[in-house]
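Chemist: Any chance you could fold what I've pasted below:
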Amino acid sequence: MVTAVGWAVLRAHRRAVGGDRVWRAQEEARARELSMAQVDALSWQEFEHYVAGLCRRDGCTQVVVSGKSGDLGADVVGYLADGRKLVVQVKKYASERSVSSQDMQKFVGTARLEHGADVALFVTTCRAFTKAALGLAIRQDIVAMHRDFLGAWVKGAHLEELIPLSGSGGGKRRPPA
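Modeler: Next comes the predicted model:
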């Protein structure tokens, strides 16, 4: 009888400690999340690294920040958990600005042909893509993530949940390497 009570108390203690660990991990993750005002305060280089960190947080592997002159539109490259290659173009623009068709054309021209993207993701801090840029993104299977979707990602939404919200851009499934 004493042994059974002892085991019950021990199991309850372990459940409580385990629940506390989960809660602490969630709180620490929330503390690491930035507000959009803090994201706006990042330099463009810091923003590229921050987006790479969000990719890693969501299970992407082999994530590399390559954002520099001559990167041919691939600021961040990595692999989604299911093995698809992710190529990200990052544009840190003022919130009132829009991503132009010209910006999108450059990315469309290199994301798959040059970098072999299964999922091509265009992330921006501005509120919108021009109608022409968004139309091009949809026709060319580019995930267009504007400020509102970025804000959701920053606050903990998972990348895999956000990809389909662009209306297109899920990419082809590739078996893990």
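
Chemist: use CA for all of it now, contacts and neighbours both
Modeler: Noted.

Chemist: How is G67 classified with respect to secondary structure?
Modeler: coil (DSSP: H, G, I helix; E, B strand; the rest coil).

Chemist: how much space between it and Y93?
Modeler: 15 Å (Cα to Cα, to the nearest Å).

Chemist: neighbour count winner among those two?
Modeler: G67 (20 against 16; other Cα atoms under 10 Å).

Chemist: ok, the nearest residue in space to the more buried one that is not next to it in sequence to V39 distance?
Modeler: Nearest residue to G67 in three dimensions, chain neighbours excluded: D75, at 3.9 Å (Cα to Cα, 6 or more residues apart in numbering). To V39, D75 is 17 Å away according to Cα to Cα.

Chemist: So which of those two has more stuff around it?
Modeler: The neighbour count for D75 versus V39, taken as other Cα under 10 Å, is higher for D75 (23 against 20).

Chemist: which of the residues in the longest helix anywhere in the chain are buried?
Modeler: Criterion DSSP state H: the longest helix present in the chain is helix 2-32. The neighbour-count check on helix 2-32 (16 or more other Cα atoms under 10 Å) flags nothing as buried.

Chemist: for stretch 147-165, same thing?
Modeler: R147, F149, L150, G151, W153, V154, K155, H158, L159, L162, I163.

Chemist: And for the closest residue to W44 other than its chain neighbours, the neighbour number?
Modeler: Among residues not flanking W44 along the chain, K92 sits closest, at 5.8 Å (Cα to Cα, 6+ apart). For K92, the tally of surrounding residues (other Cα under 10 Å) stands at 18.

Chemist: Let's see this one next, to set against the first:
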Amino acid sequence: MTMSERRTRPLSRGRRFDLRATAMSFALIAAALIAAGLAVRALAGVVQRRPVWGVVLLCVAVAAVLAHGRRRRRLSAARIARRAGEALEQATTTALDALDAPAPAPSTAPAPTGPYGEGALHTADAPGVPGVLDYDALSPEEFEEAIAALCVRDGCSDVRVVGGAGDLGADVVGLSPGGHRLVIQCKRYGDDNKVGSQDLQRFGGTCFTVHEADVALVVTTSDFTAPAREYAEQCGITCVDRGGLLAWSADPARRPWAAGTGGADA
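Modeler: Got it, this is the predicted structure:
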């Protein structure tokens, strides 16, 4: 009786376990995780300062994930770690460049082509007078821009609108034609709301010592209380009420800083 010989299936020759390659892969993954932590920390600062960067980086990440999902072939652990490290390095470089970018400069007042050119709105207090705006129709920010444009119109240089949070009372700064430093606070008030002495005291505490003004002006669409005018006279602050503002708007020769410079800028 003969027995059939049973063939044995040859052992498959798989890839041998390489301890060195595995250790290298784990080291690369660890390095990628460390780089990811640093990049996330840097990107958090970028997103806090410039939210637009956060949206851009999020879109780039989503696009990368979608592109990766379309690839059918499998990538080795070492290749994944290498590409992740390159992507994180590029993102970190972009984030650091964004952090080192200079802060935007304060907005400068536009040339007076709109408010003081053709099609200017005329206030009811001076109907038909060219170049006189309806200041009551302006927002506080637009009022500051209008005062800056008046300064530009009358020959001032380096005029900037700096009003906002932390401005310490200065809304418009610039140099008069005679080279004197102007510091202007703008009060777009209604007729029933006058500029009081407390407003003048707050401005008086910073206009000369902090902003180093040669001439300090407070310009309003309303009026000043008697104590406010008294304080302004004692401190050398020029008050420009509604009447003075309209006169200045209609006639460049009525520029208010001339009184604070002894007529040198008249």
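
Chemist: quick revisit: the residue nearest to W44 of structure 1 and C126 touch, don't they?
Modeler: Yes. The criterion here is Cα atoms under 8 Å, and K92 of structure 1 meets it with C126 at 7.3 Å.

Chemist: list the contacts for the residue nearest to W44 of structure 1?
Modeler: Contact analysis of K92 of structure 1 by Cα atoms under 8 Å, 6 or more residues apart in numbering lists D40, W44, F47, T124, T125, C126.

Chemist: Map it onto structure 2.
Modeler: Alignment note: K92 of structure 1 maps to R188 in structure 2; criterion TM-score structural alignment.

Chemist: What distance do you get for that match to T220 of structure 2?
Modeler: 6 Å.

Chemist: How about L43 of structure 2?
Modeler: 44 Å.

Chemist: got it, and S25 of structure 2?
Modeler: S25 of structure 2 is 70 Å from T220 of structure 2, by Cα to Cα.

Chemist: These two: which has the busier surroundings?
Modeler: Per other Cα under 10 Å, whichever of S25 of structure 2 and T220 has more neighbours is T220, with 24 against 19.

Chemist: Tell me the counterpart of the more buried one in structure 1.
Modeler: Checking TM-score structural alignment: T220 of structure 2 goes with T124.

Chemist: wait, what's in contact with its match?
Modeler: By Cα under 8 Å, 6+ apart, the neighbours of T124 of structure 1 are V90, K91, K92, Y93, V99, M145, H146, R147, L150.

Chemist: out of everything not next to it in sequence, what's closest to it?
Modeler: Per Cα to Cα, 6+ apart, closest to T124 of structure 1 is K91, 4.7 Å.

Chemist: OK, contacts around the one you found?
Modeler: W44, F122, V123, T124, T125.

Chemist: and the helix or strand encompassing the second one, how far from structure 2 on average?
Modeler: Under the assignment given by DSSP states H and E, the secondary-structure element containing F122 of structure 1 is strand 119-124. Between strand 119-124 of structure 1 and the aligned residues of structure 2, the post-superposition mean distance stands at 0.3 Å (mean Cα distance after the TM-score superposition for structure 1).

Chemist: after that strand, next one along is what?
Modeler: Of the helices and strands lying after strand 119-124 of structure 1 in sequence (DSSP H and E), the nearest is strand 128-129.

Chemist: Packing partners of that next one?
Modeler: The contact analysis (3 or more Cα pairs under 8 Å, 6 or more residues apart in numbering; DSSP states H and E) places strand 128-129 of structure 1 against strand 98-99.

Chemist: what does E141 of structure 2 align to in structure 1?
Modeler: Mapped onto structure 1 by TM-score structural alignment, E141 of structure 2 lines up with Q45.

Chemist: If you count contacts, what does the helix or strand hosting that match end up packed against?
Modeler: Per DSSP H and E, Q45 of structure 1 falls inside helix 44-57. In terms of contacts (3+ Cα pairs under 8 Å, 6+ apart), helix 44-57 of structure 1 is packed against strand 61-65, strand 76-79, strand 85-91.

Chemist: try it again with 7 Å
Modeler: strand 61-65 (3 or more Cα pairs under 7 Å, 6 or more residues apart in numbering; DSSP states H and E).

Chemist: for structure 2, what's the longest helix?
Modeler: Max-length helix for structure 2 by DSSP H is helix 19-49.

Chemist: So which bits of that helix are buried?
Modeler: 25, 28-29, 31-33, 35-36, 39-40, 42-43, 45-47.

Chemist: quick one: which of the residues you listed is nearest S157 of structure 2?
Modeler: V46 (34.7 Å; Cα to Cα).

Chemist: can you pull the contacts of the closest one?
Modeler: By Cα atoms under 7 Å, 6 or more residues apart in numbering, the residues touching V46 of structure 2 are W53, A95, A98, L99.

Chemist: Just give me the neighbour total for the third one.
Modeler: Right, the one you point to is A98 of structure 2. A98 of structure 2: 18 neighbours (other Cα under 10 Å).

Chemist: any idea whether it is helix, strand or coil?
Modeler: The three-state assignment at A98 of structure 2 reads helix, by three-state DSSP.

Chemist: if I look at it, how far off is L38 of structure 2?
Modeler: 15 Å.

Chemist: With the second one instead?
Modeler: The span separating A95 of structure 2 from L38 of structure 2 equals 11 Å under the rule Cα to Cα.

Chemist: ditto for the last one
Modeler: Distance of L99 of structure 2 to L38 of structure 2, computed by Cα to Cα: 14 Å.

Chemist: before we move on, what about G236 of structure 2?
Modeler: Remark: distance between G236 of structure 2 and L38 of structure 2 (Cα to Cα) = 54 Å.

Chemist: now do S249 of structure 2
Modeler: Counting by Cα to Cα - S249 of structure 2 and L38 of structure 2 are separated by 56 Å.

Chemist: same deal with V161 of structure 2?
Modeler: 38 Å.
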